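Asker: Okay, here's the prediction I keep looking at, along with the sequence it came from:
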Amino acid sequence: MKRVMVVGCPGAGKSTFSRRLGSVLNEEVYHLDKLFWLPGWVMREREEFIEMQQKVMNQESWVIDGNFGATLPVRLEKADTVIWLDPPREVCLYRILKRYVQNRNKTRPDMGEGCEEKLDFEFIKYVWNFHYDKRPKLKERLHKAAAHKNIHIVKSTIEAERFLDNLQIIKQGSTL
């Protein structure tokens, strides 16, 4: 588990999980939102964004959190492990609402500098429809890669906790 990508619907817990995973693995975590968004929610130029990802992916090891479907195949090719956080959409929706309340007028650490937390109807609709609009394509891409990647599908907070706890036990055992 040297090159890990964490994917899932907004609100699935990718950033929180990735930070904990990075801590367990003692690896730096790269949040695609932080690479993509410039201050004031301005999108970075596509080529520059791809180049930044390439720099990260050329490293020996990493944890990258985020979807960004247009560049997902490149990350998928370089990753050895994929963790798909796939909770019910109601959970994701609840979490983005909670995140908004907790971070209003602030920029989260996993977000581009100067991008204060925001929430609008289009984003709520995107999250609600993710399971119909984006999930099937993600599932198809991961299914195709399953022959040469370690793919873990995590459907709940309890499963995420178990995964991280088990990984911590394995890591501790390997250092004895």
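Answerer: In hand now; what should we look at? Because the structure is a prediction, the values reported are computed rather than measured.

Asker: CA atoms for contacts and neighbours, from now on please.
Answerer: Noted.

Asker: Name the surrounding residues that touch the longest helix along the chain.
Answerer: Assignment by DSSP state H gives helix 157-174 as the longest helix of the chain. With contacts defined as CA atoms under 8 Å, 6 or more residues apart in numbering, helix 157-174 is touched by F17, R20, L21, V24, L25, V154.

Asker: Against that first model, consider the following:
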Amino acid sequence: MAVLPRDDPPGCQLVAANGWTLVSDDDFEAAQREAVAGTAWVIDGNSLATLPIRAAAADTIIVVDPHPLVCLLRILRRRLRYLGGQHSDEVFDRITGEVLRYVMTYRARHLPRVVRCISEHGRDATVLHLRSRRAVRRFVTETRRQRDIGRRG
């Protein structure tokens, strides 16, 4: 989970404190509440426990949901690239059987709970469900186009 306020550089992590030590659930929830109290923010993450906080405050929710086999191929590619070590952004490659099971069962077991939570708590938000790299590219292209039109207008 990373919180990226628009005015701050990337890398403000909420889950990880110094040295990627997990923060307490209470501290994590408090940081989520503080982040969404701002006027402009982007939060990337999949914590279902704090999704109600984010969904209730969001004007737009983007669910990126590639096919599980695509996810597994990307995991394999990262494993081969970093050989199970540390990435350049100081993240350790910790791929376990539990992670692989989560990826393979996400759409059936976890996504329905995410969708229900968004429906319940993000009623006023625009929800985009992007299932492919092509859909993500189209979204980014359209968003940039609209931004550029707004700058000219």
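Answerer: Right, received. Where do you want to start? For clarity, every value in this text was computed on a predicted model and none was experimentally measured.

Asker: Let me see the TM-score of these two.
Answerer: Once superposed, chain against chain, the TM-score is 0.83 (TM-score structural alignment, normalised by the length of structure 2); 151 aligned residues with a CA RMSD of 2.8 Å.

Asker: residues contacting the one residue sitting closest to the centre of structure 1?
Answerer: The residue lying closest to the centre of structure 1 (CA atoms, centre = their mean) is D65, at 2.8 Å. Counting by CA under 8 Å, 6+ apart, D65 of structure 1 touches M5, V6, V7, K14, S15, S18, V29, Y30, H31, L32.

Asker: likewise G11 of structure 2?
Answerer: Here G11 of structure 2 is in contact with A2, V3, L4 (CA under 8 Å, 6+ apart).

Asker: for the closest residue to H121 of structure 2 other than its chain neighbours, helix, strand, or coil?
Answerer: The shortest distance from H121 of structure 2 to any residue other than its chain neighbours is 4.9 Å, reached at A56 (CA to CA, 6 or more residues apart in numbering). At A56 of structure 2, secondary structure determined by DSSP: H, G, I helix; E, B strand; the rest coil is helix.

Asker: Now do the same for A56 of structure 2: its match in structure 1.
Answerer: Aligned against structure 1 by TM-score structural alignment, A56 of structure 2 finds its counterpart in E77.

Asker: Please enumerate the helices of structure 2.
Answerer: Using DSSP H, helices in structure 2 cover 25-36, 51-57, 68-82, 97-105, 111-121, 133-152.

Asker: Who are the packing partners of the fifth one?
Answerer: For helix 111-121 of structure 2, the elements it packs on are helix 51-57, judged by 3 or more CA pairs under 8 Å, 6 or more residues apart in numbering; DSSP states H and E.

Asker: quick one on the thing from earlier: buried subset of the contacts of helix 157-174 of structure 1?
Answerer: Neighbour counting by 16 or more other CA atoms under 10 Å classes F17, L21, V24, L25, V154 among the contacts of helix 157-174 of structure 1 as buried.
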